[in-house]
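A.B. asks: for reference, the sequence and a predicted model appear below.
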Amino acid sequence: MKIAQIQSRVYNDKKKNAEQLKLYLEKIKSERPDLVMLGEMFNCPYETKQFPLYAEEEGGETWKMLSHLAKEYGIYLAAGSVPEIAEGKIYNTAYVFDRNGKQIAKHRKAHLFDIQVEGGQHFKESEILTAGDKCTVFSTEFGKIGLCICFDFRFPELARMMVLRGAKMILVPAAFNMTTGPAHWDVMFRGRAVDNQCFVAGTSSARDTGASYVAWGHTLLVSPWGDVIEEMEGEEGYIIHDVDLKEADSIRRQLPLLSARRTDIYQSENGAEF
């Protein structure tokens, strides 16, 4: 499977973000990617106050544009995430479309980014967003792929659940900042890949020092052995790589972490499983 990860700049103009995506897809079409991945909130400034202004219903203008592009270019399009409105609530939502433009997966960010780092970043998504409640895995002809959004990936239980449901790669549209990025980006992605013996693709927006929220960037792809296949810096651009999801099976046979799990002892004092 050939995966392309686009690290694009996010503009205030939703249409400009859409036009930029089309330019990238045209630019990389000669590479014939099977799956194209975008960053978190790729069409909306990462500010809680902006989410309701940019939010659309599933099936809205942005959804239709993404569906059309997936079909036009014959790709799986893991469309980063966008603000979604449903029944008066706002979600941070990632859609996935197949080569025919059909939506085959949808993940609403389940762990909201509410942090207060001393001397660093403050952010509170829960002021505006509602949390999702699903673990998301979808099927392709290459194998099963998991999907979560940014802060979700800090919780190892969710990554493990995706893998136990068959995922051999996990896609993570994300927007770490200039505090959390240098501290945790690489170690987290490599750690999840090693623990779960799967490919991990983390895709960010590009770094814009003039924005109110400055993304770390550093879009990367990690192997099931924990090797960083490639990592960008903060610039706009993309990376493209061929991956064989069967490599996850090979690593799991050689180092049988998943099959050697002792679920009989992974329990809290009250009997609940971890």
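C.D. replies: The structure has been received and is ready for your questions.
A.B. asks: CA only for contacts and neighbour counts going forward, please
C.D. replies: Fine.
A.B. asks: the longest helix seen in the chain - contacts with which helices or strands?
C.D. replies: As assigned by DSSP state H, the longest helix anywhere in the chain is helix 180-196. Applying 3 or more C-alpha pairs under 8 Å, 6 or more residues apart in numbering; DSSP states H and E, one finds that helix 180-196 contacts helix 156-164, strand 199-204, strand 220-222.
A.B. asks: between that helix and helix 156-164, how big is the angle?
C.D. replies: Counting by axes from the mean of the first three to the mean of the last three C-alpha atoms, to 10 degrees, helix 180-196 lies at 40 degrees to helix 156-164.
A.B. asks: related to what we said a few turns ago, can you put the helices and strands packed on helix 180-196 in TSV and add mean neighbour count?
C.D. replies: Listed next are the helices and strands packed on helix 180-196 as TSV, based on neighbours: other C-alpha atoms under 10 Å:
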stretch	mean neighbour count
helix 156-164	18
strand 199-204	30
strand 220-222	25
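A.B. asks: next up, a second structure to put side by side with the first:
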Amino acid sequence: MSKIKIALCQMNVVDNKQKNILKATSMINEAASLNSNFIVLPEMFNCPYSNDKFVEYAEEENTSPTINAISKLAKEHESYILAGSIPEKEDFEIFNTSYLFDKEGKMIAKHRKMHLFDVDVKGGIYFKESDTLTPGNEFNVCECDFGKIGLGICYDVRFPQLAQINVEKGAEILFYPGAFNMTTGPAHWELLFRSRALDNQVFCVGVAPALNEDASYHSYGHSIVVNPWGEVICQLGQKEELKIVEIDLDEIKKVRNEIPILKNKRNDLYEIIEK
């Protein structure tokens, strides 16, 4: 199958884990009723984006009520669900972790955010994830029944090496659940997703929380889908919204035949070598 219906669940995240899980459940149920094949939740969909909340909301994988709920929904609806990310606790460390469930509700991939968001923009945003979070170290490309996908989270999208390696491993869609803010979002969100799609001639998808003006961290929203030509084929606003976007993976072959970037790479001069 070359055509896939992707559901962008741009949900409003509040300071109540149970309410967030119920909201995610509601949007997943609606997405399934609209015949989506692949449902995507935002970064930190069960938790306010705040260092103190990462600690408070953190869950161990084996006992996580959030993971359990999403797994059941994937099985019930026989749909892939990418559970954006949650604060995952292991021993004394907390990770920003994304989970992918298949149509049987089985966890088939997890990605721990590799690049932590530590920024200090003069007159803009100050935030340091490293105050509470530990970075992941693994690349994650997963086989689905329609092909391979590559996983990243938010700030990971700024690093072209991650995208390039995932595509070299066969990924045709790059997913980045994210939560850019009102400083970086207007400046870089669309630009980065178009760049990663254009660089690698793949589809690139970002799903963010809606803007919650009552929260301490203001998400830019603007969940997005970009095609292999670098065109934005869907971009939401700032409010809570569910959008189903159909993509055709055959576009990848077409674009790569027209402009054979991957064939024209000078691997005799440069290459990425994984350690």
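C.D. replies: Sure thing, it's come through. Please read all numbers here as calculations on a predicted model, not as lab measurements.
A.B. asks: TM between them?
C.D. replies: Counting by TM-score structural alignment, normalised by the length of the first structure, the TM-score of this superposition works out to 0.96. Behind it: 270 aligned residues with a C-alpha RMSD of 1.4 Å.
A.B. asks: quick one on the thing from earlier: the longest helix of the first structure corresponds to what range in the second structure?
C.D. replies: The counterpart of helix 180-196 of the first structure in the second structure, using TM-score structural alignment, spans residues 184-200.
A.B. asks: got the contact list for the matching stretch?
C.D. replies: For stretch 184-200 of the second structure, the surrounding residues in contact (C-alpha atoms under 8 Å, 6 or more residues apart in numbering) are 157-158, 160, 163-164, 167, 180, 203-206, 220, 224-232, 262.
A.B. asks: what's Glu93 of the second structure aligned with over in the first structure?
C.D. replies: Taking TM-score structural alignment, the alignment pairs Glu93 of the second structure with Lys89 from the first structure.
A.B. asks: from Ala55 of the first structure, how far out is its match?
C.D. replies: 10 Å (C-alpha to C-alpha, to the nearest Å).
A.B. asks: counting neighbours, go ahead and name the busier of these two.
C.D. replies: More crowded of Lys89 of the first structure and Ala55, by other C-alpha atoms under 10 Å: Ala55, with 21 against 13.
A.B. asks: which position in the second structure pairs with that one?
C.D. replies: By TM-score structural alignment, Ala55 of the first structure lines up with Ala58 in the second structure.
A.B. asks: just Leu66 of the first structure next, same as before
C.D. replies: Taking TM-score structural alignment, Leu66 of the first structure has Ile70 as its aligned residue in the second structure.
A.B. asks: for its match, pull up the helix or strand it's in.
C.D. replies: Applying DSSP states H and E as the criterion places Ile70 of the second structure in helix 65-77.
A.B. asks: mean shift between that helix and the first structure?
C.D. replies: On superposition with the first structure, the mean distance recorded for helix 65-77 of the second structure (mean C-alpha distance after the TM-score superposition for the first structure) is 0.9 Å.
A.B. asks: hmm, who's touching that helix?
C.D. replies: Contacts of helix 65-77 of the second structure (C-alpha under 8 Å, 6+ apart): 21, 25, 28-29, 32, 46, 59, 61, 80-81, 83, 99, 101-107.
A.B. asks: angle of whichever helix or strand comes after that helix against strand 203-207?
C.D. replies: Going down the chain from helix 65-77 of the second structure, the next helix or strand is strand 80-90, by DSSP H and E. For strand 80-90 of the second structure against strand 203-207, the angle by the same axes, to 10 degrees is 60 degrees.
A.B. asks: on contacts alone, who are the packing partners of strand 80-90 of the second structure?
C.D. replies: Secondary-structure packing of strand 80-90 of the second structure (3+ C-alpha pairs under 8 Å, 6+ apart): strand 38-40, helix 51-57, strand 59-60, helix 65-77, strand 93-101.
A.B. asks: list the buried ones in the second one?
C.D. replies: Of the residues in helix 51-57 of the second structure, those scored as buried under the neighbour-count criterion (16 or more other C-alpha atoms under 10 Å) are 54-55, 57.
A.B. asks: ditto for the fourth one
C.D. replies: Within helix 65-77 of the second structure, the residues that count as buried by 16+ other C-alpha under 10 Å are 66-67, 70-75, 77.
A.B. asks: I'd like to know how many residues surround the aligned partner of Ala215 of the first structure in the second structure.
C.D. replies: When the second structure is aligned by TM-score structural alignment, Ala215 of the first structure is paired with Ser219. Using other C-alpha under 10 Å, Ser219 of the second structure has 25 neighbouring residues.
A.B. asks: please report how far Ser219 of the second structure lies from Val225 of the second structure.
C.D. replies: Ser219 of the second structure is 17 Å from Val225 of the second structure, by C-alpha to C-alpha.
A.B. asks: for stretch 59-72 of the second structure, measure first residue to last.
C.D. replies: For stretch 59-72 of the second structure, the end-to-end distance is 17 Å (C-alpha to C-alpha).
A.B. asks: how about the buried residues of helix 51-57 of the second structure in a markdown table, adding distance to Glu143 of the second structure?
C.D. replies: Listed next are these as a markdown table, based on distance: C-alpha to C-alpha, whole Å:
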| residue | distance to Glu143 of the second structure |
| --- | --- |
| Phe54 | 30 |
| Val55 | 32 |
| Tyr57 | 30 |
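A.B. asks: cool, thanks, talk later.
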